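Peer 1: Please find the sequence and the predicted model below.
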Amino acid sequence: MSLYPELDEAALAQVVEALRTGDTARLAPARAAEVAEARKAATFLDGVGVPVGDGVELDAALWLHNGDGRHPLIVMPSPWAKQGWTVYAVQALRFARRGYHVLAYTTRGFGESGGEVEVAGEADIADGIKALSYLIAQAGGPDAIGKVGFLGDSYGSGISQLVAAEDPRVHAVVALSTWGDLGEAFYENDTRHIAAVQTLLGAAKTARLSARTQQAFDDVLANRNVEETLRWAATRSPYHRVGKLNEREVPVLFAQAWHETLFPGNQTLKMFNALSGPKRLLLSIGDHSGPEMTGILGLPNRIWQDAHRWFDRHLLEADDGAAPETAAAFDADSGAEDQVVSEIMWSRALETRPTWDAATGNPERFYLTGPAEGAKDGGLLDKPGNGWRTTFTTGTDTPATVADAILLTGYAELAGLPKAYRTGRIDRTLAGVWTTAPLPSRHQLRGVPRLRVTVAPSAAESTFVAYLFDVNAFGIGRIITHAPYTVLDGAPDAPATVDLALQATGYDVPAGHRLMLVLDSVDPFYGPAAETPGTLAITSPDEDPSYLELPLS
């Protein structure tokens, strides 16, 4: 298992070899020209061992710009991948050509680096700080350098935010496919993200996990020591250090996929909204690291283009200390000053908005009702229809699932092939289903849909997953968003009111399609609270009707 299933390792290895030797014969002409220019602009060194203490060295590569004057610095901690720093080879050489000194390193416990994997723990933060000190020394010392940026994809993005919180030398951050609150990513609404943890373990098969790291992952999978794991996750969560970033108003650029399955988007959105300094959030079709993958391979990519512009704006300085002319792309007319850029499903249109609030639609309620006469499904209507009760059996999966496969379904989405759901095959004895009438006009969902529903599970602990689908006239659905929820320590068959935030979305539902809400009890992506089958009743009390609230623009 790899978090980068589309990564062409051989192509990256050829780039590194060409940087090392100058022999570009095996590269495509455009890439060969890039490498030749980078070798003129900067001195490249790989196989660098960065000492970080206790006899541990980090495998790294250096690009030291050859030009006169003070140059800004970029440090790039590697993703959760055996390929280590080489994932950044193409983008690092582009930064070097642009005038930066660059250090890309493989995080501890992976690849050729020493130490053990601590999942962005204190050792990883200390490593990032020492890697920066090493780069400063190689670049000529504090008086010879400009401003400092940290950039990471996936694992490296979390480390980058944490280092920036702790080291005042860091002036800006780029965090791609990142997390804000690791505890929420592992235990969303008290529901274990077992597929995410299994994927992380699979991707780290050749890494050296510390005993504490292995215990944390094992505990999530075994559903034990939850509070202990949440404390462990809190120290590894940028959200819990956001005050330190805000004290210095560190500029942070985020990139996230709408259908992110490793680090669900709402916890990153929480981090984004908590920041008070300059910030930008790029939201894209796909799953973890997919939207930025073409840039890793050296192909045109708007996310990496924004990353370069972000650092140019916040790190490059003219001789008089003012922002350079290269930052001119960030002007009001271009939308580059806006904090939020959303790629809309499935039109791929890009919408820019000045803030998250401005990007969010107005809430409109669709009330859950009982089935009309002769119908199997309940309705989603503009007025409450109470007095009904829908009960389904728990413990068996249905065709309503998050995705066919973690990461891979997202790559299909990027290729214009979102998963098709045959909604008629969802067994209504195993799920609750509510649908609208065909929509008279296009509905633009922008923001976080919210579900308020009264549930009465037969067990003291019970899990359900809520899915929102866009369904055409033939009953073929596309998933818009979803979220899991687990009821803990409840009295069997006692009603409980649940407020559930589904993952944020940017989605256009065509006129004539229906919206469909499905609740079922099993999804391979999540760990159930109880293994024994039972029932889950959904009701809508007169005094507190159940409804789905959609942010519509």
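Peer 2: It's in.
Peer 1: from here on, contacts and neighbour counts on C-alpha atoms
Peer 2: Noted.
Peer 1: and residue 436, what does it touch?
Peer 2: 379-381, 514-516 (CA atoms under 8 Å, 6 or more residues apart in numbering).
Peer 1: do you know how far it is from residue 538?
Peer 2: Distance of residue 436 to residue 538, given as CA to CA, to the nearest Å: 18 Å.
Peer 1: Comparison target below:
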Amino acid sequence: MEGRRLAAEGYVAVTYTVRGFWLSGGEVDVAGAKDVADISTVTDWTLAHTPADPGRLGMMGLSLGAGLTLMGAAFEPRLKAVAAMSGWGDLTDSLDGADTRHLQAAAGLTAIRLPAGRPGPPLRNAVSDLFADRDIPGLRAWARTRSPSTYADRINAHGTAVLLQNAWGDSIFNSSQITAFYQRLTVPKRLVMRPGDHATQEAGSLFGLPGPAWSTALGWFDHHLKGAPDDTGLPVRLTVLRSGRQEQYAHWRDISTRTRRLPLAEPRTVTGGLDSGADAGTIEVSGLLDQVTGVPPLAEIPLLPATAAAVWQSPVYATTQHIRGIPRLHTTVTSSAPDGTAIAYLYDVNPLGLGALVTHAPRTWSHRPPGHPFPLDLALYATAYDLPAGHRLAVVIDTQDPLYASASPLGSTVTFTSRPGSPSELDVPLR
């Protein structure tokens, strides 16, 4: 559908079936060397069989296609502009970020081969190893070679103009990995972040429905390939969660100007391996509901069981708190088991105690002497969220979430506390 729209706008539009899918030959490669070679082969075919201008070539894609598009920017210097929607910059971080296996993200990677994909042994082995917690170094190496961030220097050397469009709630490719990749680029670039989940902002356009993501991509091509005037906006463009505000910044670092420190003064001890009810939601479903209804995953904060959830709350804020960027948690952990996982959640709590999820992230540790305290730092996923006046923030930490594999044994104990000179606290970036 979008190929037809490009053609109607005067572009020579070439689409191809990715290796390993439907009637295409080979096996699913997930942006590996064979997929990258295919991009150059399609480029060669296009120049040989169509009137395409070799000086004005672009590539765009969604999800797996976005990953291929960014790898194309790294390995095909003839591409002058690319547009990647719901893609990844760092596949390693998406599957095993913070030393935590992202099980539902891996399930999403598995699902890309359905209904007509033929995965090759490398993909089958990588996914099997992740689910089985086997040969994780090998999994990371496999993912690293398929990560555009690994080749950011090549993209910068080519000078390819890069458009990145992703969702705050992407449950497969988290928001922080794409914002980190964006910051490594020195080429003409734009970052657009909107509410939603993986590919939910773009999916309607595949069926002919209007949507901003594809229109933005077309405008990017018009400017960089046709020479049309730019829209003069700033490169970092955010749709803020809850308020719907549209904001623009010259640099990602400009989105926050100060930090509010939330002390987690009182120690808390939880039982490992229990799901407290504070969860980050379900892959694809929760982010889509947030996009359509404005309702993120919810939790009744006063009802969370103290045996499973460590909870701290801020005072009520008299004014709106404009949260922008990556909240960072620091605490001291004492665990009865050598391995464990902590999942930290930041909630917007209304006067009735109902918490709406702002952001979250996991962190796993291993080979720690039982009973010996150690520092734990955890960066929550990037967000832009307006906390209404009259609400408060809540920090919740537990050890189990359906999105992730937990290393905390059932029945273990985990204590979060402060130490002299190392207070337990959450730094919240604000505009």
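Peer 2: The structure has been received and is ready for your questions. Keep in mind the model is a prediction, meaning the values are calculated, not measured.
Peer 1: coming back round to it: list which of the contacts of residue 436 of structure 1 are still in contact in structure 2.
Peer 2: Checking the contacts of residue 436 of structure 1 against structure 2 (both residues aligned by TM-score structural alignment, their matches' CA atoms under 8 Å), the contacts still present are 514-516.
Peer 1: what stretch of structure 2 lies opposite stretch 462-481 of structure 1 in the alignment?
Peer 2: Under TM-score structural alignment, stretch 462-481 of structure 1 corresponds to residues 340-359 of structure 2.
Peer 1: just the helices in the stretch 201-350 of structure 2 please.
Peer 2: 212-226, 285-293 (DSSP state H, counting those that start in this stretch).
Peer 1: Adding mean neighbour count, write those helices out as CSV.
Peer 2: Below are those laid out as CSV (neighbours: other CA atoms under 10 Å):
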stretch, mean neighbour count
helix 212-226, 18
helix 285-293, 18
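Peer 1: Which of these sits closest to residue 97 of structure 2?
Peer 2: helix 285-293 (19.5 Å; CA to CA).
Peer 1: Have a look at how far, on average, the closest one is from structure 1.
Peer 2: Compared with structure 1 after the fit, helix 285-293 of structure 2 shows a mean deviation of 1.4 Å (mean CA distance after the TM-score superposition for structure 1).
Peer 1: Which stretch of structure 1 lines up against that helix?
Peer 2: Under TM-score structural alignment, helix 285-293 of structure 2 corresponds to residues 408-416 of structure 1.
Peer 1: any idea how far whichever residue in structure 2 pairs up with residue 265 of structure 1 is from residue 71 of structure 2?
Peer 2: Residue 265 of structure 1 maps onto residue 175 in structure 2, with residues paired by TM-score structural alignment. Per CA to CA, residue 175 of structure 2 is found 19 Å from residue 71 of structure 2.
Peer 1: who's more crowded, these two?
Peer 2: residue 71 (28 against 24; other CA atoms under 10 Å).
Peer 1: which residue packs closest to that one, ignoring adjacent ones?
Peer 2: Leaving out its chain neighbours, the residue that sits closest to residue 71 of structure 2 by CA to CA, 6 or more residues apart in numbering is residue 148, at 5.5 Å.
Peer 1: what do you get for residue 540 of structure 1?
Peer 2: residue 546 (4.9 Å).
Peer 1: in which helix or strand would I find the residue lying closest to residue 469 of structure 1 once chain neighbours are set aside?
Peer 2: Once flanking residues are discounted, residue 469 of structure 1 sits nearest to residue 479: 4.5 Å by CA to CA, 6+ apart. Assigned by DSSP states H and E, residue 479 of structure 1 belongs to strand 476-487.
Peer 1: give the contact list for the residue mapped onto the residue nearest to residue 71 of structure 2 from structure 1.
Peer 2: Counting by TM-score structural alignment, residue 148 of structure 2 corresponds to residue 238 in structure 1. If a contact means CA under 8 Å, 6+ apart, then residue 238 of structure 1 has 158, 161-162, 165, 179-181, 271 as its contacts.
Peer 1: at 7 Å instead, please
Peer 2: 158, 161-162, 180-181 (CA atoms under 7 Å, 6 or more residues apart in numbering).
Peer 1: repeat for residue 99 of structure 2
Peer 2: 363-364.
Peer 1: how much does the strand holding residue 479 of structure 1 stray from structure 2?
Peer 2: Mean deviation of strand 476-487 of structure 1 relative to structure 2 after superposition (mean CA distance after the TM-score superposition for structure 1): 0.5 Å.
Peer 1: Next secondary structure after that strand?
Peer 2: That would be, after strand 476-487 of structure 1 and using DSSP H and E, strand 496-501.
Peer 1: after superposition, how close is that next one to structure 2?
Peer 2: Mean deviation for strand 496-501 of structure 1: 1.2 Å (mean CA distance after the TM-score superposition for structure 1).
Peer 1: now what about the following helix or strand past that strand, what contacts it?
Peer 2: Towards the C-terminus, the helix or strand next in line after strand 496-501 of structure 1, according to DSSP H and E, is strand 505-509. The contact list for strand 505-509 of structure 1, computed with CA under 7 Å, 6+ apart, reads 258, 342, 344-346, 442-448, 470, 480-481.
Peer 1: switch the cut-off to 8 Å
Peer 2: 258, 342-347, 442-449, 470, 480-481.
Peer 1: which bit of structure 2 covers that strand?
Peer 2: Counting by TM-score structural alignment, strand 505-509 of structure 1 falls onto residues 383-387 of structure 2.
Peer 1: same thing with stretch 46-65 of structure 1?
Peer 2: Mapped onto structure 2 using TM-score structural alignment, stretch 46-65 of structure 1 spans no residues at all.
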